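A.B. asks: I'll drop the sequence and a predicted model, then ask my questions.
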Amino acid sequence: MPLEWQLYLPREWPDEPDRCRRAGVPDDMLHQEKGRLALGLLDTLAQWRLTAPVADAGYGVSTPLRLGLKERGLSYALALNGNFRCRRGGLTRCTGGRELCTVTGRWLPDQRL
């Protein structure tokens, strides 16, 4: 059951006013990245003592969202896609056979898993 919600407007929609009008999107609605939108909603819900947000991979792959949750002291359960690995000390994004630490932004040394 949703506790709070806000319309997510895809990046290209504000450039198509006729499409927005047909869909009933308010004229002053702007695109916001999903992670930024989610953090704003969580800040609104903070007074409810929210304990652990849960979200799909559309949000889980957002490093700014995960860091924002950590900064807020929230435990969370976010789905990831196959491009990520959990490691001791953090999460890494796998790109071209290499691993990038999503916290430090540094490439990890080659390691066989």
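C.D. replies: Now that the structure is in, tell me what you want to look at.

A.B. asks: For the rest of this, base every contact and every neighbour count on C-alpha atoms.
C.D. replies: Will do.

A.B. asks: Quick one: name whatever helix or strand follows the biggest helix by length in the chain.
C.D. replies: Scanning the chain for the longest helix, with DSSP state H as the assignment, gives helix 34-45. Next along the chain after helix 34-45, taking DSSP states H and E as the criterion, comes strand 54-55.

A.B. asks: Show me what that following strand is packed against.
C.D. replies: Strand 54-55 is packed against strand 77-78, with contacts defined by 3 or more CA pairs under 8 Å, 6 or more residues apart in numbering; DSSP states H and E.

A.B. asks: alright, now check it against this:
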Amino acid sequence: MQVGSRASVTRSFSQDDIAAFHGLAAAEDSTGSVPEPLIGALFSYLLGVELPGFGTNYLKQEMRFHEQARIGEPLTATVEITRMRPEKHLVDLATNCTDAEGKVICSGRALVLVRDVGA
């Protein structure tokens, strides 16, 4: 783990995924697009499983949505380490989600607490 380290995941959300989400959230689908919390979940997956990985604790997340994501379209979420503060066990990451054409759907940043940041 070092500044510049990256991890990505690509996922498409089907109409069934959207319906399941709305059922769990007790909300109606008013936009016909992928709900923002599902896109945020891609970042959560990456931070907890890929980079930094197991034992990561979310402290802060900021997301700016620039476009709506279309149902069925492949979305690629990426996290990249931008700063490490080993003395405080903190890691700052840039977060980005793009569609199949490379258009930015969402951008932001995350701050996580990591037990073993290293030096």
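C.D. replies: That came through, no problem. Here the structure is a predicted model, which means the values were calculated and not measured.

A.B. asks: Got a TM-score for the pair?
C.D. replies: Aligned and superposed, the two chains score 0.26 in TM-score terms (TM-score structural alignment, normalised by the length of the first structure); 50 aligned residues with a CA RMSD of 4.1 Å.

A.B. asks: same for the longest helix of the first structure, what does it pack against?
C.D. replies: helix 57-60, helix 63-71.

A.B. asks: quick one, that helix and helix 63-71 angle?
C.D. replies: 30 degrees (axes from the mean of the first three to the mean of the last three CA atoms, to 10 degrees).

A.B. asks: List the buried residues of helix 34-45 of the first structure.
C.D. replies: Across helix 34-45 of the first structure, burial judged by 16 or more other CA atoms under 10 Å covers Lys34, Gly35, Leu37, Ala38, Leu39, Leu42.

A.B. asks: what's the closest of the residues you listed to Cys86 of the first structure?
C.D. replies: Gly35 (19.7 Å; CA to CA).

A.B. asks: circling back: and of the helices and strands packed on helix 34-45 of the first structure, who's closest to Arg22 of the first structure?
C.D. replies: helix 57-60 (25.9 Å).

A.B. asks: Please spell out which residues along the closest one are buried.
C.D. replies: Tyr59, Gly60.

A.B. asks: thought Ser54 of the first structure was touching Arg66?
C.D. replies: Quick fix: residue 54 of the first structure is Val, not Ser. No: contact criterion CA atoms under 8 Å: Val54 of the first structure and Arg66 do not qualify, at 11.5 Å.

A.B. asks: How about Lys60 of the second structure, nearest residue that isn't a chain neighbour?
C.D. replies: Leu111 (5.0 Å; CA to CA, 6 or more residues apart in numbering).
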